[in-house]
Each structure stands twice: as C-alpha cells, then as structure tokens.
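Attaching a predicted model along with its sequence, questions to come.
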Amino acid sequence: MQTDTQVRLFEEDYWQHALDVGDRVRAAEPVHRAEVGGYLPVWVISRYADARRALTDSRLSKDAGRIRPVMERHLRAAGLPTELSGMFRPHMLFQDQPAHGRLRRLLADKFTRTRIEQLRSRVFDLTRTLVDALPVDEPFDLVDKLAFPLPLTVICELMGVPAQDREALRDWTAALMDDAPARLLPASRAMEGYFAELISAKRKHPGDDLLSALVRGSDTDRLDDEELIGTVFLILVAGHETSTNAITKAARWLMADPRLWRHLADTPHRIPQAIEEVWRFDSPVRMATHRVTAAPVVYGGVEIPAGEIVLVSLTSANRDPEMFGDPASLDIGRADARRHLSFGYGMHHCLGAPLGRMEAEIALRQLIARFPRARLAVEPQRLRAQRSAIMAGIEE
C-alpha cells in the first residue's frame, strides 16, 4: 500500500505533527500500513466507525499469548532482543474472553466507583497543595509541577506504594512508553523486580490499600503471581500516564486561547464539557494497545491477513468528519464530544476512566481559578510531543 511520504506514521518528523498527519492518513485510506520502532509492521485503523467496530471485534485478539510470538518474530528479524516489557504480562488488557472477564472482575470488585469517589477529597487536597506551590509571575512546567505528580501520587497512595519509591516509578514508567527496546527493557526489569518485592511485603504485612486487597483476592478466586505483577503494571502505568496526558492536553489547548481560558474562569461549570472536547480533539491516548488478527479481517475494503498486529487510532477516529462536524475545530459547546473513543470502547473500556475524569476536572478547576489569565509560556510548536505509538502526551 503506497502513500505520500508526508503522511507516514511513527517516523522522525511525525511526532510534532501527529494530528495533521493523522487527518491526512484517515482521508487517504481507512487502513494504513506503518512501522513502529523501526521493527514492528502494523496496520492502523483510523476511521471512527471502523475503529469502534474493531474495538469489539473478537477476531482482533488481545491475548498476549497470541501477540507476543508475532512481536518476538519481528524483533528477532531486526536483530533486537526478543524480550518484551512487563506490560505484556498477564492482565485484563491483554486477554480475550473468558480470561478477560475473570481478571477484570477481580480488579473491578476492588477498584469500585465507591472507592474512587472516596478519593475525591484527597485529590482536591493534593491538587490544592500543588497549585499553591506554583509561581505567580514566572513560567513553570505544568507537567512537572502538576500533571505528573498529581495522578502519580493518587495511584501510588491507592496501591500502597511507599512515598520514597515514587520517583523511581516515575522514571521507569516514562521509559516504558518509549518504543525503543534499549530504553524500555531495563525499566521494565527494574519495575518487575520492585513489584515482586512489594507484593511479597503486602503478603506479610497487608494494609487497606488496593494492592493488599488484590493479594488477598476473594473466597473463590485470586490473582496468581504472574497476574498480580501484570495487573500492577497495568494499574501503575495506565493509572497515571493517561491521567498526566489528559490533564496536560486539556491545559495546553484551553490555555492556547486566552479568551477561552478566561471564559472558563467565569463559567467553571463548563470545565468538564471543555475537557471532554479537548480529549476528542486531541486524545491523551494515541492508539489502542496492540491487537493481533486471529483470522483475516476486512476493514474499509482492505484485507488484513491473519497473524498481523493491528493498532486502532483513537486520535484519528475522534477527528473523523463522518462522526463529528468540523472535527479539526475545538468547540467546547459540542453536544456529542463524549462520544470520543479516548477511553476505548466495549469490554476493554478503561476501568479507571472515572478516576481520570475526576483528576482532570479538579486539576483544571483549581488551575483556572488560581490563574484566570494564564497563557502558554512558549510558542505551541516548541512543546515536545511524547514519542510513543500508544501514549500521546507532551513531555514538558
């Protein structure tokens, strides 16, 4: 499949222009052939209707046992280590039914809406402390000072991770989002070793945290050691990386228009809807995580053979003109903004979406109230995009 060189995904000049590139790719072809990390060929589904169908298509397997051999084959062919990160250990995100249902149920029974709602006052207090520490008359890095530490602290407290260990987790998870094995594998090994020790400690001295609850399990079922480590990887990485990006993207786009930012300061009840529209306009998650074709499938008239890695472009689907009117415009009054796919769709819809929404809303409300005339300190083109096929954050 040939395309114009201007619209190639995941190449050197892609990251800073991902929205425009994605729009051109979607307009040119519904399914696009690309390569991740210089070694992994993938098929990218980019239109909304196709994306929503793909996210629930059982022929697009999420089973890590199917995905790993395909990825290892391509790594071997490229002369790279075939080891994969701990994100491909057993957890609900990389399982099909019925295994997915079991693992999700075990987590959902502990990670309830009630438990999340009980965090609201803590999220509010943490945000207030972080916002109070921000300088008033000089530039600061919003990622470093608010968007990263807030969700990291929340998820670590929820999981029972000691405060002195959180800085290391921050560095490891940042490395895990890199598509280069040389950077992500050392971080993955370090995290796996740390989680194994933490799980052992929770067995000996359980607390009232989420990890202790997962270790205990229920009277009828519990996670084994592999599933525990995989689930902790999922919660820690997805639980703060996506929220960091969600807060950052919301602030970046709303602050880019000083009139809009001031308007939200005067009408704070509109902040939740404004955040949803930003996530539709520029998703904090670029692609849904890997799927592999268990059988040949056809999307947009393109046949994808069996045994191929498929990525669903959430960013592109959210900007599909067949679904959203004038999708390249940020419109905080858009009535259907919450139909975005940024939290996924179907049985793999993000379990932590309510927590992510809570954190973003509280963070933006306090930031806008404290700094009603805030503006970007640099030109938007100087904001460095995260170089990750899956996550779509801003580095600083």
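Everything's here; your move. Residues are numbered from 1 along each chain as shown.

When you work out contacts or count neighbours from here on, use the C-alpha atoms and nothing else.
Noted.

V143 is in contact with L134, correct?
No: if you go by CA atoms under 8 Å, L134 and V143 don't touch, sitting 11.8 Å apart.

Presented hereafter is structure B, for comparison with structure A:
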Amino acid sequence: MSTPLIEDLSALGQDFVDNPHPVYAQLRARGPVHRARSAASGEFWLVVGYEEARAALTDTRLSNDIRHSSGWKDDGGNSIGLNMVQTDPPQHTRLRKLVAKDFTARRIEALRPRVQQITDELLDAMIPSGRADLVDAFALPLPLAVICELLGVPATDRKTFHDWYLASTDFSEPAAAMAAAQAMTGYLAQLLDAKRREPGDDLLSALAGSVNDADEETDRLSTEEMLGMAFLLLVAGYETAANLLSSGTLALLRHPEQLAALRADWSLLDNAVEEMLRYEGPVETTAFRYTKEPVEIGGMTIPQGESVAVVLAAASRDPQRFAEPDRFDIHRDARGHMAFGHGIHHCLGAPLARMQAVIAFRTLLERCPGLALDTDPAVLTWRPSMMLRGLHQLPVTW
C-alpha cells in the first residue's frame, strides 16, 4: 500500500487559520482521511468526512488517553491535571458522572435570570460608547462571568486566569506557554484548597469536597483529577461560548438578509444558533485520539499508536450531509452538526452554551438595532489554534 501524502498545514500560514474551510473542502473531495503535519503537533491524521467523523468518535479503538500514543513519554504528570477529555471509560464515566448533575436542563434553566442580568449589565456598559470590540466587551466577559459564578471563581481573578489561558495555548512561545500552564495549576490548587477549608455553594467547593468526603471510594477525585476537572470546566465553560457569540454575530452581520429574517421572526432564533454552530462552530478539531490498534477509517488504515484529529468544522460542512454547506442559512435544518462533538465525549456544557447564546443574541440585537461591522471583514484574524476557533477581535458599531 502506498504511503499517503502528508499535508503540511503550517505551510498554509495565516490564510488557513483565518479560513480553513476551503482547505478542508479540497481534502474532503479527495477522501475523508488524510495524513497531516503542523508545527505545534508534528504528524497526525485528519478525519474530515461527516460519517467517518461520527464513526471515529464512537470507535473504542480510538483512545483519548495519550499513553496509547507511540510517542508518549512519562513526564511525571500533567501540567494542568487529568480531565475527562484525556480519559476513557471507566475513568471517564466516573469523572463525568461527578459533574453531570450540575449541567442538567433544570440546573441550566435556573441560571437563565442571572445570565440575562449579566447580559444586560454588559450592554449597559457597552452601548453608550457607540462602538466596541464585541469580543472584549461582550462575547468573552458574558460566559466567563457565568462559568466563574457557577464554579465559584472570585471576580477579581477572572481576567488574570483568562490571560494565563491565552498564554498557555500560544505554542509559538513554548516557555511562556509552560509558565502560564504552571501558574494556572498553582492558582487552581490554591483555590481548591481554600474551597475545601471554607466551602461555598458552588461547583469547585463540591469538587474539593469530593477528594475526601465521598461516600464511595470510586466517587473520590485524586488531586490531579480535581485540578484537571477544574481547568476543563473553566476553560471549556467560557472559551467555546465566547467563540460562538463572536463568530455567530459575524455570520449575521455578513449575511444581512439572514439578520433581517431573524429580527422579523424571533421564533427562528433557536435554529439560527444551531446554524451558527454548524457554519462556524467554536471547536475546529477534537483533542487527539490515539489508535490502540490498527484502525481503518474511510478506507485508510491508520497504524497503532498514531494521533487522530477529528475535524468537526469539516464534518459540519460535508456536502454529503448538508446541502450547500458553505451557505449560511438560519432556515436550514442544521440538526446533526458536529459542533459539540459526538459520542461519550459530547460537550457536557452544550445546553448552557445554547441558553447563553439565545439570551445574548436576542438582547444584543434588540438593544443595538443598528449593529454593524466597524472594520473590513477581510482584516479580521482568528486565533492560531486548530482546536478552538475564535476571533481575536470583532469591532462593531451601532
């Protein structure tokens, strides 16, 4: 069997970062699975077809545990703990069960009044200026405030934690990224220790208490698991939602006929959010899976120990699943998109993200009837990450 060509994604530069969809479409036209390379991750496999992506995300031969990677070396631990994204059943099942009760539909619905209040307060502060960077003024601080209140992170620490997170994901500066990850770990360890001594009515207090106070041995979190869970819930709880709010707003502003249709009929809002998720979802690719044995996907045999990235953004624009996938249409049936993943690792916070989006978009569009881009969309840039897809800035006026 011939060796597949290696697609050098890093060589594509900022154009690929800003708009990866044409590249994924070209790859998908040639086949659903490809060998790729990037400066940050080395060589790995890309899954870009819809059906193949769904199959890969439920294939137990693909592990989330990096110890199944042929290149794994034990470095003595994880810099930001051990979380659900990095584990398989039964460990994953146990970890997810511990927090799932805090993300039920009833618990999320109970947050609605507070989400509306935070939304209104942010717009109260933003609107008088007449123009703003929507990412900095609204899209980021809204979900950051919501998840930090849910978890019990002090308001004074939120900006610092976000700065650490951004630095930790900037792989162009490896030393600074490692230092930021270590700073986050130290902060979370201290915060969880404080929650253990003086617990409050928040999720981090519950996690801190589960280290020693669980009724069953299997319900106890190790220190590493507790740190990893805290980090995952914080980051996944706001960064993806912020990306949805900013990229969704951009999609509406670049498609004025769709925006007009939404303003004329708010019953379209729930479906509009689903189309935003399909069209420009906040997660571009999954975390790596690792082949525990040779696995055939889309006619390509991937050897044991290889890294596999499922491209959710490409799957959600597969023309075999969605007609005219590059067309933004809030009337289309967008159900089945891959923005929140699939299988046992499907995003736990999806209901919270959807609820925040519905409140944020309606309130923003009602209170800013003249909302418009305040820059040439061609100069907008996106964060240099193949995993999370989000804008650096979104200048708007109203």
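Structure's in. What do you need? In this text the structure is predicted, and so the values were computed from the model without any measurement.

Residue in the second structure paired with A360 of the first structure?
Using TM-score structural alignment, the partner of A360 of the first structure in the second structure is A357.

Helix or strand: which one has its match?
A357 of the second structure belongs to helix 350-367 when assigned by DSSP states H and E.

which strands and helices sit next to that helix?
Judged by 3 or more CA pairs under 8 Å, 6 or more residues apart in numbering; DSSP states H and E, the packing partners of helix 350-367 of the second structure are helix 105-110, helix 112-126, helix 223-254, helix 269-279.

Ok, which of these comes nearest V48 of the second structure?
helix 269-279 (14.2 Å; CA to CA).

Which residue in the second structure aligns with L142 of the first structure?
Using TM-score structural alignment, L142 of the first structure pairs with L134 in the second structure.

Could you do D225 of the first structure as well?
Under the alignment (TM-score structural alignment), D225 of the first structure pairs with T223 of the second structure.

again, but for F94 of the first structure
In the second structure, the residue paired with F94 of the first structure according to TM-score structural alignment is Q86.

Who are the contact partners of the spatially most central residue of the first structure?
By CA atoms, centre = their mean, the first structure has its centre lying nearest to T242, at 3.7 Å. For T242 of the first structure, the contacting residues are P284, V285, G356, M391, by CA atoms under 8 Å, 6 or more residues apart in numbering.

same question, R370 of the first structure
With contact taken as CA under 8 Å, 6+ apart, R370 of the first structure is in contact with V131.

what lines up against it once you look at the second structure?
Matched by TM-score structural alignment, R370 of the first structure corresponds to R367 in the second structure.

Quick check: its match vs R263 of the second structure, distance?
According to CA to CA, to the nearest Å, R367 of the second structure stands 12 Å off from R263 of the second structure.

try A357 of the second structure
In this view, A357 of the second structure and R263 of the second structure are 15 Å apart by CA to CA.

Please identify which of the two sits among more neighbours.
Set A357 of the second structure next to R263 and count neighbours by other CA atoms under 10 Å: A357 wins out with 24 against 16.

what's near enough to touch the nearest residue to that one once chain neighbours are set aside?
Leaving aside its chain neighbours, A357 of the second structure sits nearest to L245 (6.4 Å; criterion: CA to CA, 6 or more residues apart in numbering). Going by CA under 8 Å, 6+ apart, L245 of the second structure touches A139, A357, A360, F361.
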